[in-house]
Each structure stands twice: as C-alpha cells, then as structure tokens.
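> Please find the sequence and the predicted model below.
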Amino acid sequence: RDVIPRSKLLRQVSSGIYVSDAELWQEFRDQVEQVEIRYVPMDPSVRYEDEAFSVSDTEIEDYYGSNQEEFEVPARASLKAVVLDKTPTATDTAAAYAEAQELMQEIREGGDFAEIAQAESADQPTASVGGDLGVFSRGRMVPQFDSVVFATTPGQLAGPVQTSFGLHVIEVQERWSQDSVKARHILVPITRTDESEIQLLTLADSLEDLGEEMALDQAASLAGLTSTELDIAQNFPFLPGAGQVSEGADWAFEEASPGDVSPVFETSTAFYSLELVSSEPEGILPIEDAKTAIESTLLFDAKMNQAQIDAQELVALVRGGSVLSNAAADLALDVRMAGPFSRRDFVAGIGRQNAAVGAAFGLGIGDVSEVVPTPANVYVIEVLTRTDADSTAWLTQLTEQRQSAISIRQQARLGEWIEALRASADISDRRDVVLAPVDEDAIPQMPMLF
C-alpha cells in the first residue's frame, strides 16, 4: 500500500533530472576505454633521506599560522562508563535451540512443515509460503546452511543449524544434481527470552537508581558490573560495546559537570551509563604538539619538489631522443608496467582517478608525458597500447544506460532531499513531559469532543 506514495515522492523530488548524451558517452568511455603504460615513479618518500633537507622554526611557525584549520581539535571528555550488552546470553541460545528441537520433534510426529513454518518461522518472506526456499545452487546460501543442505538426503530434516540469522530447521525436498536442491526452512531467532529481557531491564534500572546516589564505579560494583575509563571526542562519540553514543555525548558535553552520573541510555546493542570525569572544549592544537607533524609535512613537500626537478631531468633526456627505459636506467630510476586499465580502475602503484591516470588517457600510443605530480608521488608515463570506445556499441546500449543513470541520480536526489529535510526540521524535545511519572492522585480528565 505504500509503494504508490513512495513512487510519487520519488517523481516529485527527482523531477527535472536530465542526462545528456555527452555525459553518457563520457561515462561509457570511462568504463570501456583502456590503456597499458610504462611509467617511472619517483617515490620521494623512499628516494630521498630526511637528512638531505632542513626545516627551520620560522617555516614551522609560518605553516602553523597559515593552516590553523588543520590543527582544530574537537571537544573531548574523559568518562567512566558501564555497558550492559543486549546480546543474547548462552541461556537464551539454549532456549532457542530447545524451541527449534521442539519444532523438529513436532514435524517428525506428523506435524505439517508448511503450517508450522507459517506459524513459527521468523523469516517472514518464506514463512508466508510454508518456508519454501525454492531451488538454489551450491554456494548461494551462507556456508553453515549450505554445507548441511547439500549433505542431507531428500525428504530428511536437518538442524538446528546456526547462522548469523538464527537457528534453521531444514527439510531438503528434492535434489536434481550434486549442485542443485529444493528446500524449505523454519527460522528460530536467537533473542533474549522474556525472563532474560526482564533481568536486563531490571539491572539497567538498578544501575540508574544507584547512579543517582553514588559514583558510577561504586554503583557498578554494587550491581555486579564493571566500569571502564575512556576518552571520547564530540565529533565521534564511540563507546566500545555500545557503538555510537550520541545521546550520551550530548549529556556529557552540554549538560554534565565533573562527577555527574548520567541516566541509563540505550543504543541498538546496549544500555550504558556514564560519569563525567573532565572535559576540554574544542580548540587549536598548541604549536608544540603540532611541531612534529608540521615538520614531516614540510619535509615531504621538499622531497616532492626535488622529485619534480629530477623527473624534469628524465623528461628532458626523452625529449632529447632517449628511450624512456634507457633514460630511467641512466638516472638509476625504476621502470614499471601497468594495465590495461580503465579510467575508473584502481591501478597498483598509481592509485585511482588521479592526475597520473588522467595523463595516461590524454596521451597517444608511444607518447611520453611531462612531469605528473599527484598528492603522494611524481610520475613520468609512456603509453604502450590503448583501446578506444566504440560509438556503435555505445548506441546499442544507450537506452539501458540512460535509465540506469537516471535511476542513480534519482536516488542521490532523494537522499539529498531527506538530509535537507532533517537539517531544517524543528524538533521539540518533550521527553520530560511524555515520560513524566503519572500522578495517581490526579483526577482523570475527560477528552474534549469535537
């Protein structure tokens, strides 16, 4: 029922998208055109010793002053943390196994597999068709499932088989060859039992109550838990065992004072509580702490400059009539081969979609480039072979290519629209009202009638 509204939204958001033939031709060329090259990498980081260059304090100070944005540090907080993992326990796993084995026993005693799958399987798409997986070939399923299926005689039950999805009760129905079977399954998820869930929630509540009265490590000890110490950055609040803890970070950086203990927060994988030990606001890294990094950067810049000078000498020899490989040997430089590769390929020793790749596709067969600097290296390139795009082949697939390109741009436009909507949304936090305890002595109010 929601397919039509989604399609309408996509049409509205992505209206006006047009992809020209020129764009599609270039995309086609990027995919199919290939070159094979001989190249000389200068490898400045390896070729030149640090001692061959010097960096003065004045250069360091000038760089620091001109590149302050490189030394911005986010706000940081030192915390104590207690994490309650939501992962099912060994007892929960045993309960899931017991459930799966009960289902197998029910089927062995005459129960209808399809009816049981419809009623019990957690795999909703297949549950609706009696657990039917259809016909599939060897290697299509996850390894644990696959190996059991192809070792089971048709008409037999197998399992429970544990995979990342849960526990599977499997019936192999038919086999046409050693590499193709028809099977059905019942998925029993490994989740916390009601009792286990209540124990976890009770423990989280106890931790929160204790945290209101004492330090977090004391509260953790009384609850039979352990606390850890860690630092988090405001721009990347990650807590091992709990993942991204944005809610806890908001508390630590915007509400808490040193010594405060947070309420218990929740992520998809855990409950957690924090104690703020100390915090530091965002700022600029002092030059004393940045000096080593700046010196390394300036040394590399000096090596890159020298590499371009030496590469220019190599180009001059080639322009004077020498063959690239011979000129490189005269200067004790390595010559390497690469390709064939396209504009979009990752090229070992060169990288992906950088100036060196672009230069290679701008040369004719037998041509040698000028000096080609990239952020990490300097190259001189010779093209050995090239395969150009076939316009006839392009026209043959143009309709499908255009549809695919428009679909990709539609999805990108929709993503941008959703992000813009989130950024402009005016969200009111009313948790204090919604979650406020009910006053049992209050007189119930009749709802207003309209």
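Arrived safely. Just so you know, these numbers come straight off a predicted model, no measurement behind them.
> going forward, measure contacts between C-alpha atoms and count neighbours the same way
Noted.
> Which residue is the nearest non-sequential neighbour of Asp231?
Leaving aside its sequence neighbours, Asp231 sits nearest to Ser78 (C-alpha to C-alpha, 6 or more residues apart in numbering; 4.4 Å).
> what's the answer for Phe300, then?
Phe300 sits nearest to Ser45 (C-alpha to C-alpha, 6+ apart), 6.9 Å away.
> Now that the one you found has come up, it's in contact with Asp301, right?
No. Assessed by C-alpha atoms under 8 Å, Ser45 is found out of contact with Asp301, at 10.0 Å.
> this is the comparison structure:
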Amino acid sequence: MIRAMRASAKWVMGVLVIAFVGWMVFDVGMDVMGQGGYRMGDAIAKVNGRSIELQTYFTALRDAQERQRREFGSAPLTQEDQQALEDAVLENLIQEILLDEEFRRRNIRVTEEEILAAARTSPPPEVLNLPIFQTEGQFDLQKYQRFLAAGTDPQFLQALEARYRQEIPRAKLYDQLVADVYLSDAKLWQAYRDQHDSVRIRLLALFPDAVIPDSEVSVTDAEIRAYYERNRSDFERPAVAYLSYISVSRIPNAADSAAALERARSIRREILAGADFAEVARRESADSASGAQGGDLGEVSRGTFIPEFEQAALALRPGQISEPVLTPFGYHIIKLESRSGDRFRARHILIPVELVGEHLEQVDAMVDSLDRYGAEQIDPTALDSAAARLGLQIRVAPPLREGERLTLAPYVIPDVGIWAFEARPGDTSPVIEARNAFYVFRLDSLIPGGVPPLNEIQNEVRRAVMRQKKREALRQLADRLALDLREGATIADLSEKVGVPINTVGPFTRANPPALLLDEPKVIGAAFGIPVGKVGGPISGENAVFFVEPISRTLADSAAWREQLPAQRERAIQIARESRVRTVLSSMRATADVLDRRKELERAQREAEERARELPRPPRPVVF
C-alpha cells in the first residue's frame, strides 16, 4: 500500500490542505516579497543553525496566499496586514524546525503501519463531504477504504501519506506532553470557589499623586541622572516618523448622492413593475453578503440594525416596498417579509453613494496627476511642486510610531505605517487609497528607535523619580495609619485623616474583580481572607496602597459543585492540556537561536536596484 501511495499522481489533492494538529495551526495567508538582489538558495532565516531557504519561504507564501484567496476572497491587503501575515508564515516555518528538533530529542518517529492505520480509519475532515465517498448523503467509510485499496489516484495517496507523516508525530508529541496532566478535587473545588465565592468590601485606596502633593517631594539633578542610568530600558521607545502629505478627496458630493438616489428609485420602479426583488438584489445590491441571498437579512430582533433602517422597515406592512432610505451606508430599498412582536424579517437592496460621472472623472484625473508628479519621488521638493501644480494644501500628519497605523481622524490610513520606516527622509510614497481620499506622503524626518539622551526626556525622568519618592512617602504614611488601626482607629478614621473617601465595592468574585482591582491580586486575596468586620492593611499594590474591610461574604455551594464536577473536570483538563502545550511551545521558541534575515535581504535588494538605476544605459542600436 505504501508503495502504491508513492507511485504517481492526479485529482483529489486539491482538496487536501496540509495542516497542523488543531493546537498547532497557523491559519495565514499573504503575498510574496519582490525579487532581485538575492538568490533562491539564500537563507531568509536560521533556526538553531538550520536554514530556511528563500525557495521554501516563497513556496509557503504562495500556498498561504492561495488559502487566503479561497477563504476570504481576492480583496487586496494593506501593507500592515501583509506584514503581519508574512511574520506569521515565517513563524510557522520556524515552528516546523523546532518541532522537528523536539521529535528527534524525544525519539518520536512515524512508521508505515501507523500511516496505513490512520489512512484507513481516520480520513481527513475535508473528504467527508465529497460525493465520491458518500452513500445516501452520508460518509461511507467502507467506500473510502475501497478507494484507498484500489490505488487509482496516486496523487491523492501521496498527499495523504505526507499529511499523516506530518500529523502523527505532532499527535505523539501532544500525547507525551499531556500524559501526566491531572487535576485533584481540591484544585477543582478551589477553581469553583474562585468563580462563586463573593464578597463586599469597604476599600480605602491611597494613590501617591492624590495623597502626596508635589510640594512635599524634591528631586535633584543627580537623582534624575542616577535613575536614568539604572532604568534606561524603561525609556526605550520605537522609531518615530514625521510626515507631510497632500490628498485628493474621494468623498461623494451632492451630485453623486442625487445619482445614487435616482438609481435607487429606478430599481424600486422596476420591482413595483413586477421584477422579482430577490433577483434584482442579486444583480444590484452592494451588500454582497445579503445580495447573494436575494437581499435576505434573516429574522432578527428589534435593535439589530441602525435606527434609520429599522424605523423605515418597521413602518412597512409585510410585502410592502419602501421608498429609498438613506443611511451612512447608502440608499436602501427595503421589503418587509414578516413581523411578529419584536422580531421581523426583511430584505434590502443597497445602493452606495459613490463617485460617478463628471465628479469621478475629475477625481481620476487628479489622482493620475498626483501619481505622475508627486508619488514615489526621491526629491523632497516633489511634494511641494505637486501641491502647487494641483492646487492642493500640504498638511502635517501626527507623529507616527513604528508598529502603529496612521490615523487622520476619523480615518485609519493603510500602508503608511510600513512605508514610512522603509523610506528615506525626503522620499514620497506611492498613491495610497483610503476610504475618504487618495494620499501621497513625504517622509520629512525619522527619529531612530532606542533610548533617547537624557536631555531630551529629562522632564519624563523627573516625573518617574518623583513617583518613586511619592510611593516611599506613601509607604511611610501607610505605616503610621497601620499604627492608628492597632490603637483602635476605624477605616472611617483613616479616611478622614488622609482626606480620601472610602469606596464600597462588590459583591465580586476572585475570578471577576472590579476594574479598580484587576491588577491587585494581593488586595483580592485580603478581601477573601480577612474576617468580616476586620480591617486589613496596609497592602502595597501595583498602583496604590490599600486598606480593606470585608462587609459580607457568600460562600460557594459544595452540593452544586459536586453536581457539575464531571463537566468541570473535563473542561479544566482540556484547558490544562492546552496550557501545557502552549508553555512547551513558547519555551522552545524563547530558547531558540533565530536569525531573521528579511531586512538584510530587502536592504540588499534595494541597493541592487539603486545600483542598476545608476548604470549608464546602453546606446540605442543604429536603425537602418
């Protein structure tokens, strides 16, 4: 059988997508890097000394891109999304090498007998719905096994063998990792109590800035420098790009809106004249999801849609067609199918308000000129020249930090966050298309990432030193308040002494504390550990010093716990297993020696292109 699996190739292979076991899936898709100043045999990354070659990387990218298209359609990705997907694809290849090393370390192998058994008894989920393997609409295991035994499609068999050679070792590793996962009744009872024990408390929260005035804290220059030197990593920051831009608006005007309204009215007249609403929706609606269903939005409850749409829909009688209804999405033609109480079912046809006619031609012409005169230039004055030629105003964008997306409120502008940190000061961007406009940006300056010199962030460091000194002063104040407690003071007395009000908080559980205590586990522990009516503190938390007085406490019901224990155990063990696997995989990744050469290769590519541009062009041949 194995020899037959390796013999040759043909059709069902398109159905098989090589995948990890569920806990190791990386569901990614992406585009491919440009080609040029590198060779396909170059390593794009190294993992513990083992190379990931460009050819391997490109193949993975093409496969992932095809998956992306099948699952999400062919809509273009922004550069930020594409960068994230590239990172995920490379991470996938890194994990494959790390897993292979772990298999070797644990002596995990796969035998031909194991592959045969898996092929015969565990068909891939993708084939279960193939008609060739079904009898009366149900998957027929015997029919599938006869197909395997016949060996009539060697390519399918090859793909199947490759899949099990990949998945079986992962399944064995999973079994080894989780074999000793065990949760005692005591641990499960504690987890149940964390969800169901509840408490109400009086809470006195003393925040340094609220309790210790600035006037009580002095900070010297020597203290600032010493703090800066001890805590340099706290002040590390990403690179920052400063940008200017010009833009051509693509926001529709009154003429565009009038054209959309007339189109909506024309479609409504067609339906009233007898055309089938569903067929017209499939042909005309800009809402592709509902349009494919004949405009059907399904049965929904009141409050599902935006008010303008819902008010118009609910004003109709079943079967009635609305006049065009304007919402932020465009004009809707609505048909109410049915209504019962607060639930209703409707269809709609969406006609967007978009650029048309003369306005569209004007914008297209402007964008062509924007591209010709302003985009992708290395002369810093090109943006000024393009702005003057086109009558556009040069604007300044807010500082853009590396790793973030540019927002020109209220719009998020794609691609700039990648381009700006690959360009050189003075360069202009390609034309970037956003929802509201077409943009060309110029990189005016770039501040590298890292730790700024002290003179640039002296005030920030001063504030950090002041916070540290205030926390120390607050600790000393809290110690004096604790002495007052021991001498008989109440939490109300402490509140009055420091001028900070008491908060009554809860009831809350250990697993779901209030927002104020999300980062304060010691306070939560005290709330459930201190006897009711007693005051505990001072408790030094992450953000403040606390005094806690439990008011009331409700304990979990042990009988109810035992009743749900089997289901809880099953869920908890699965969670513990997944946590074990994630911990091991994270440890493997954290200790791996990984060299990512993408930026190095991209830099070599750009330099090769620049050298090519600088070469003199060969003379034209003489034409006789």
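Sure thing, it's come through. As the structure is a computational prediction, the values presented were derived from the model and not from experiment.
> Mind checking the TM-score on these two?
The pair, once superposed, lands on a TM-score of 0.77 when counted by TM-score structural alignment, normalised by the length of structure 1; 421 aligned residues with a C-alpha RMSD of 4.1 Å.
> re earlier: quick one: map the residue nearest to Phe300 of structure 1 onto structure 2.
Under the alignment (TM-score structural alignment), Ser45 of structure 1 maps onto Asp209 of structure 2.
> neighbours of its match, just the number please.
14 (other C-alpha atoms under 10 Å).
> do the one 4 residues further on as well
Close neighbours of Pro213 of structure 2, defined as other C-alpha under 10 Å, add up to 10.
> Distance check, it against Asp493 of structure 2.
21 Å (C-alpha to C-alpha, to the nearest Å).
> cool, and Tyr144 of structure 2?
Counting by C-alpha to C-alpha - Tyr144 of structure 2 and Asp493 of structure 2 are separated by 79 Å.
> So between the two, which is more surrounded?
Tyr144 (19 against 14).
> My reading is that the more buried one is in a helix; is that accurate?
Yes. Assessed with DSSP: H, G, I helix; E, B strand; the rest coil, Tyr144 of structure 2 lies in a helix.
> What's it aligned with over in structure 1?
Matched by TM-score structural alignment, Tyr144 of structure 2 corresponds to no residue in structure 1.
> Relative to Arg120 of structure 2, how far out is Tyr144 of structure 2?
8 Å.
> what does Ile251 of structure 2 give?
Taking C-alpha to C-alpha, one finds Ile251 of structure 2 at 59 Å from Arg120 of structure 2.
> and if you look at Gly450 of structure 2?
Gly450 of structure 2 is 57 Å from Arg120 of structure 2, by C-alpha to C-alpha.
> higher neighbour count, those two?
Arg120 (16 against 13).
> neighbours around the closest residue in space to that one that isn't next to it in sequence, how many?
Once flanking residues are discounted, Arg120 of structure 2 sits nearest to Gln145: 5.9 Å by C-alpha to C-alpha, 6+ apart. Neighbours of Gln145 of structure 2 under the rule other C-alpha under 10 Å: 15.
> show me the contacts for Arg38 of structure 1.
335-338, 381-384 (C-alpha atoms under 8 Å, 6 or more residues apart in numbering).
> so how much does the lengthiest helix in structure 1 differ from structure 2 once superposed?
In structure 1, assigned by DSSP state H, the helix with the most residues is helix 287-319. In the superposition against structure 2, helix 287-319 of structure 1 averages 2.5 Å from its aligned positions (mean C-alpha distance after the TM-score superposition for structure 1).
> picking that back up, for the helix or strand hosting the match of Ser45 of structure 1, which helices and strands make contact with it?
Counting by DSSP states H and E, the element that carries Asp209 of structure 2 is helix 208-211. Applying 3 or more C-alpha pairs under 8 Å, 6 or more residues apart in numbering; DSSP states H and E, we find helix 208-211 of structure 2 packed against helix 458-486.
> in stretch 376-389 of structure 1, what's buried?
Residues of stretch 376-389 of structure 1 classed as buried by neighbour count (16 or more other C-alpha atoms under 10 Å): 377-384, 386, 389.
> May I ask you to name the longest helix in structure 2?
Structure 2, longest helix under DSSP H: helix 558-591.
> chain center to the very next helix or strand once past that one, what's the gap?
Counting by DSSP H and E, the element after helix 558-591 of structure 2 in chain order, helix or strand, is strand 594-596. Per C-alpha atoms, centre = their mean, to the nearest Å, the displacement of strand 594-596 of structure 2 from the mean C-alpha position of its chain is 23 Å.
> Sweet, I'm off.
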